[in-house]
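Chemist: Predicted model follows, preceded by the sequence.
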Amino acid sequence: MNAIKNMQLKYSNYKSLDAKDKRTFWKETAINNAMYVLLIIAIIYTFTQNHKFLSTNSIVNIISLSAANLPIACGIAGCIVLTGTDLSAGRVVGLTACISASLLQSLDYASKMFPNMKPLPIPLVILAVIAVGAIVGWVNGFFVAKFQLHPFIVTLATQLIVYGILLMYIMINGNNGQPLSGLDDSFKQFVNGSILKVGGVAIPNYVWMGLAVVVLMWFIWNKTTFGKNMFAVGSNPEAANVSGVNVMRTTILVHMLAGMMYGITGFIESARIGSNTAATGLNYECDAIAACVIGGVSFVGGTGKISGVVMGVFLLRIIFVALNFLSINMNMQYVIKGLIILVACAIDMRKYLVRK
């Protein structure tokens, strides 16, 4: 009922505008929704070139790839709400993926990193990678909050630190940087197994994990004091401080929560990829940031919804899958990704300036 009333109110407001204001309204609407318009055009064009693009198998693939990236996007979205970002996200995913793989290799695998050690219980490994992500997040949040350093600088530094730790980790016990594979069947089944099929196409378990993360993050953002404090700090940290919000504590917790999400992403990616190297997680933060901005999480701070993050992840993944169906050169795909981020940020800033 409220949605219907809001639509009626908006329609009434539109009817009250003069001809010039109506033209301005449609112009602003077109610009603000340019990414969605381009997406619809891309879907239609891709389908005309390759009808398999909208097949059941392709749709399930898009959903699966999106679900695998939801945790990192939900994590980095909190940093953006605080007017920051997190360049270390991809490397944390890589580190936690390699840790997960090394602790869950089959006992009989010839190149096992830790010989004679049985695969650890999966819940214990999940807690371990979440803890690793939380530690990196604490470091990021502490230096941002305590010393008022820009998140770009702090996370650039931790990105290099985490990458160095990752490179040293995969050298342990004479592994010499070899890919970490030979994962235990229980681990692969836990992440890649399926309990549901759609049109004969299996939906992997990590889709449900991604859904669980979305529900959890929605609850944290919308139903907790911490979530309200996060938006207050993102909107105006001085005003939030005067209102009794512990800005330093909130900033640290937001980054820790983000790190935990990166750890979950690394756990999923470890089994999804199956063969983990120092390159695992490379540039994941770029896709996550682009998805957040497309989904309406603004760099000006204090603005964003989990539903928007989910939509942004799906829209971005649809575009990437469409590029593959159109046989676009991989090098060119990097150019397109960069343009998407640039355009999305430009549209986001324009919205802010118009409101201001």
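Modeler: Good, I have the coordinates.
Chemist: When you work out contacts or count neighbours from here on, use the C-alpha atoms and nothing else.
Modeler: Noted.
Chemist: Please verify my assumption that V310 contacts P71.
Modeler: No. When contacts are counted by C-alpha atoms under 8 Å, V310 is not listed as touching P71 (9.8 Å).
Chemist: between those two, who's got more neighbours?
Modeler: When neighbours are counted by other C-alpha atoms under 10 Å, V310 and P71 differ, and P71 comes out ahead with 30 against 22.
Chemist: and the helix or strand where the more buried one lies, which residues are buried?
Modeler: P71 belongs to helix 56-81 when assigned by DSSP states H and E. Neighbour counts over helix 56-81 (16 or more other C-alpha atoms under 10 Å) mark 57-81 as buried.
Chemist: With stretch 268-285 instead?
Modeler: Across stretch 268-285, burial judged by 16+ other C-alpha under 10 Å covers 268-272, 274-278, 280-281, 284-285.
Chemist: distance between the strand or helix carrying L339 and the chain's centre?
Modeler: In the assignment (DSSP H and E), L339 maps to helix 330-355. In terms of C-alpha atoms, centre = their mean, to the nearest Å, the centre of helix 330-355 is set 17 Å apart from its chain centre.
Chemist: before we move on, what about stretch 242-257?
Modeler: Its chain's C-alpha centre and that of stretch 242-257 lie 21 Å apart, by C-alpha atoms, centre = their mean.
Chemist: okay, pairing it with this:
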Amino acid sequence: MNNKVLYHIKDKAIWVVFVLLFIAFTIANPRFITPNNLITIARQVSMYGIASIGMTFVILLGGIDLATGSIITFVNILCAYFMVHNGLNMYVAILLSLVVATLIGTLNGFMVSTVGMPALIATFATQTIFAGLAYLLSGGSPINGFTEKFKMIGQGYVGPIPVPVIIMIICFAVGSFILNKTYFGRYFYAVGGNEEAAQLSGIRVGRVKYLVYSLSGLFAGLAGIVMLSRTNSGQPTAGIGYEFDVITCVVLGGVSVTGGFGKLSNVIAGVLIIGGLTNGMVLMNVSSYTQMVVKGLVLAFAVGFDCIQKRKHSN
């Protein structure tokens, strides 16, 4: 009984931290809790939230995807290039861009699963490659000139709710369905918990890795499309550093860095905390360098806490 109570306390602790953070920033600056600012936070976290779903799958597998930020950037530029320089219909441009994003994820899966490269090195390589390709494709300059219809994706509303937030909610619903209602989701946990045991039980580990990294690329690509529409400009630096924030959101949400444990529902809290933390520090005029220090400390704390919990469990 005590163990069950302890488990539920740990499970809900992230939401307690979320509430306390919002209370603290509201006391420090009452503008933080205004409807306009909350909508701003919701828009800002939508990109983190969408990309964090794919990252959750990867980390559940015991892997890492450092290419997330570069995929966001490359899709940002590629979709803009398709629409502005090639004159493609927005739906065709979006579809082709998402296919490319998925293929980049599949490339990561190939290097990790078939070639046997460590995920850290494989995804760092693709991070560098596609960051460079984004500059080459854009010539280092922004790409502008989109239709009003395309702008609706990142700037529109359905009633009082921003469209990016609706997209994020749908993505979380799809991600939760995959994890909780499909056998693929169970495979993610099994491979992350013990890859060798999963292999012996008949799970095709290689295929699971291909699927997970492909999904990570797809969700990162979708985040890139939303960002492009929201900023109304294809920028060759759009997604720089996003992989750090996305990883922090996922780990802060309780997904174990060693794989096999975590829930998407808590990742939502991690996303909101990082979004609220970033917005709150901006309102308080905290310098960007100090923000980097704070976010680094948050990531270190989250990973350290996970490692301590794992050590206690193993003992």
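Modeler: Cool, the structure landed. What you see is a predicted model, and the numbers here were worked out from it, not measured in a lab.
Chemist: related to what we said a few turns ago, same for the helix holding P71 of the first structure, what does it pack against?
Modeler: For helix 56-81 of the first structure, the packing partners by 3 or more C-alpha pairs under 8 Å, 6 or more residues apart in numbering; DSSP states H and E come out as strand 201-204, helix 206-223, helix 225-235, helix 247-273, helix 284-294, helix 306-325.
Chemist: residue contacts, F124 of the second structure?
Modeler: By C-alpha atoms under 8 Å, 6 or more residues apart in numbering, the residues touching F124 of the second structure are 65-67.
Chemist: List the ones among those residues that fall in strands.
Modeler: Among these, no residue falls in strands (DSSP state E).
Chemist: Please pull up the equivalent of G304 of the second structure in the first structure.
Modeler: In the first structure, the residue matched to G304 of the second structure (TM-score structural alignment) is A346.
Chemist: Number of residues surrounding that match?
Modeler: Around A346 of the first structure there are 13 residues (other C-alpha under 10 Å).
Chemist: now L297 of the second structure
Modeler: Counted with other C-alpha under 10 Å, L297 of the second structure comes out at 12.
Chemist: repeat for K223 of the first structure
Modeler: 11.
Chemist: Residue in the second structure paired with it?
Modeler: Per TM-score structural alignment, K223 of the first structure is aligned with K181.
Chemist: residues touching its match, list them.
Modeler: Contact analysis of K181 of the second structure by C-alpha under 8 Å, 6+ apart lists nothing.
Chemist: For it, give its distance to A173 of the second structure.
Modeler: 11 Å (C-alpha to C-alpha, to the nearest Å).
Chemist: just how off-centre is the helix or strand following the helix holding P71 of the first structure within its chain?
Modeler: Once the chain leaves helix 56-81 of the first structure, the next helix or strand it forms, by DSSP H and E, is helix 89-103. Chain-centre distance of helix 89-103 of the first structure: 16 Å, with C-alpha atoms, centre = their mean.
Chemist: Quick one: average offset of helix 89-103 of the first structure versus the second structure, please.
Modeler: Its aligned residues in the second structure lie a mean 0.9 Å from helix 89-103 of the first structure after superposition (mean C-alpha distance after the TM-score superposition for the first structure).
Chemist: Can you spell out which helices and strands pack onto that helix?
Modeler: By 3+ C-alpha pairs under 8 Å, 6+ apart, helix 89-103 of the first structure packs against helix 122-147, helix 151-169, helix 247-273, helix 284-294.
Chemist: what range in the second structure does that helix sit on?
Modeler: On the second structure, the counterpart of helix 89-103 of the first structure by TM-score structural alignment is residues 68-82.
Chemist: who touches stretch 161-178 of the first structure?
Modeler: Contact partners of stretch 161-178 of the first structure, identified using C-alpha under 8 Å, 6+ apart, comprise 88, 91-92, 94-95, 98, 111, 113-114, 277-278.
Chemist: that older thread, intersection of neighbour lists for V310 and P71 of the first structure?
Modeler: V214.
Chemist: Just give me the neighbour total for G116 of the second structure.
Modeler: Close neighbours of G116 of the second structure, defined as other C-alpha under 10 Å, add up to 11.
Chemist: which residue lines up with it in the first structure?
Modeler: G116 of the second structure maps onto Q148 in the first structure, by TM-score structural alignment.
Chemist: Y334 of the first structure pairs with which position in the second structure?
Modeler: Counting by TM-score structural alignment, Y334 of the first structure lines up with M292 in the second structure.
Chemist: Who are the contact partners of that match?
Modeler: Neighbours of M292 of the second structure in contact, by C-alpha under 8 Å, 6+ apart: none.
Chemist: I'd like to know how far it sits from G241 of the second structure.
Modeler: Shown here: M292 of the second structure relative to G241 of the second structure, a distance of 10 Å by C-alpha to C-alpha.
Chemist: do the same with G259 of the second structure
Modeler: As judged by C-alpha to C-alpha, G259 of the second structure and G241 of the second structure stand 23 Å apart.
Chemist: once aligned to the first structure, how far is stretch 208-223 of the second structure on average?
Modeler: Taken over the aligned residues, the distance from stretch 208-223 of the second structure to the first structure averages 0.5 Å (mean C-alpha distance after the TM-score superposition for the first structure).
Chemist: Output the residue interval of the first structure matched by that stretch.
Modeler: Aligning stretch 208-223 of the second structure against the first structure (TM-score structural alignment) gives residues 250-265.
Chemist: What lies in contact with the matching stretch?
Modeler: For stretch 250-265 of the first structure, the surrounding residues in contact (C-alpha under 8 Å, 6+ apart) are 68-69, 71-72, 74-76, 78-79, 82, 89-90, 92-93, 96-97, 126, 129-138, 140-142, 144-145, 226, 229-230, 233.
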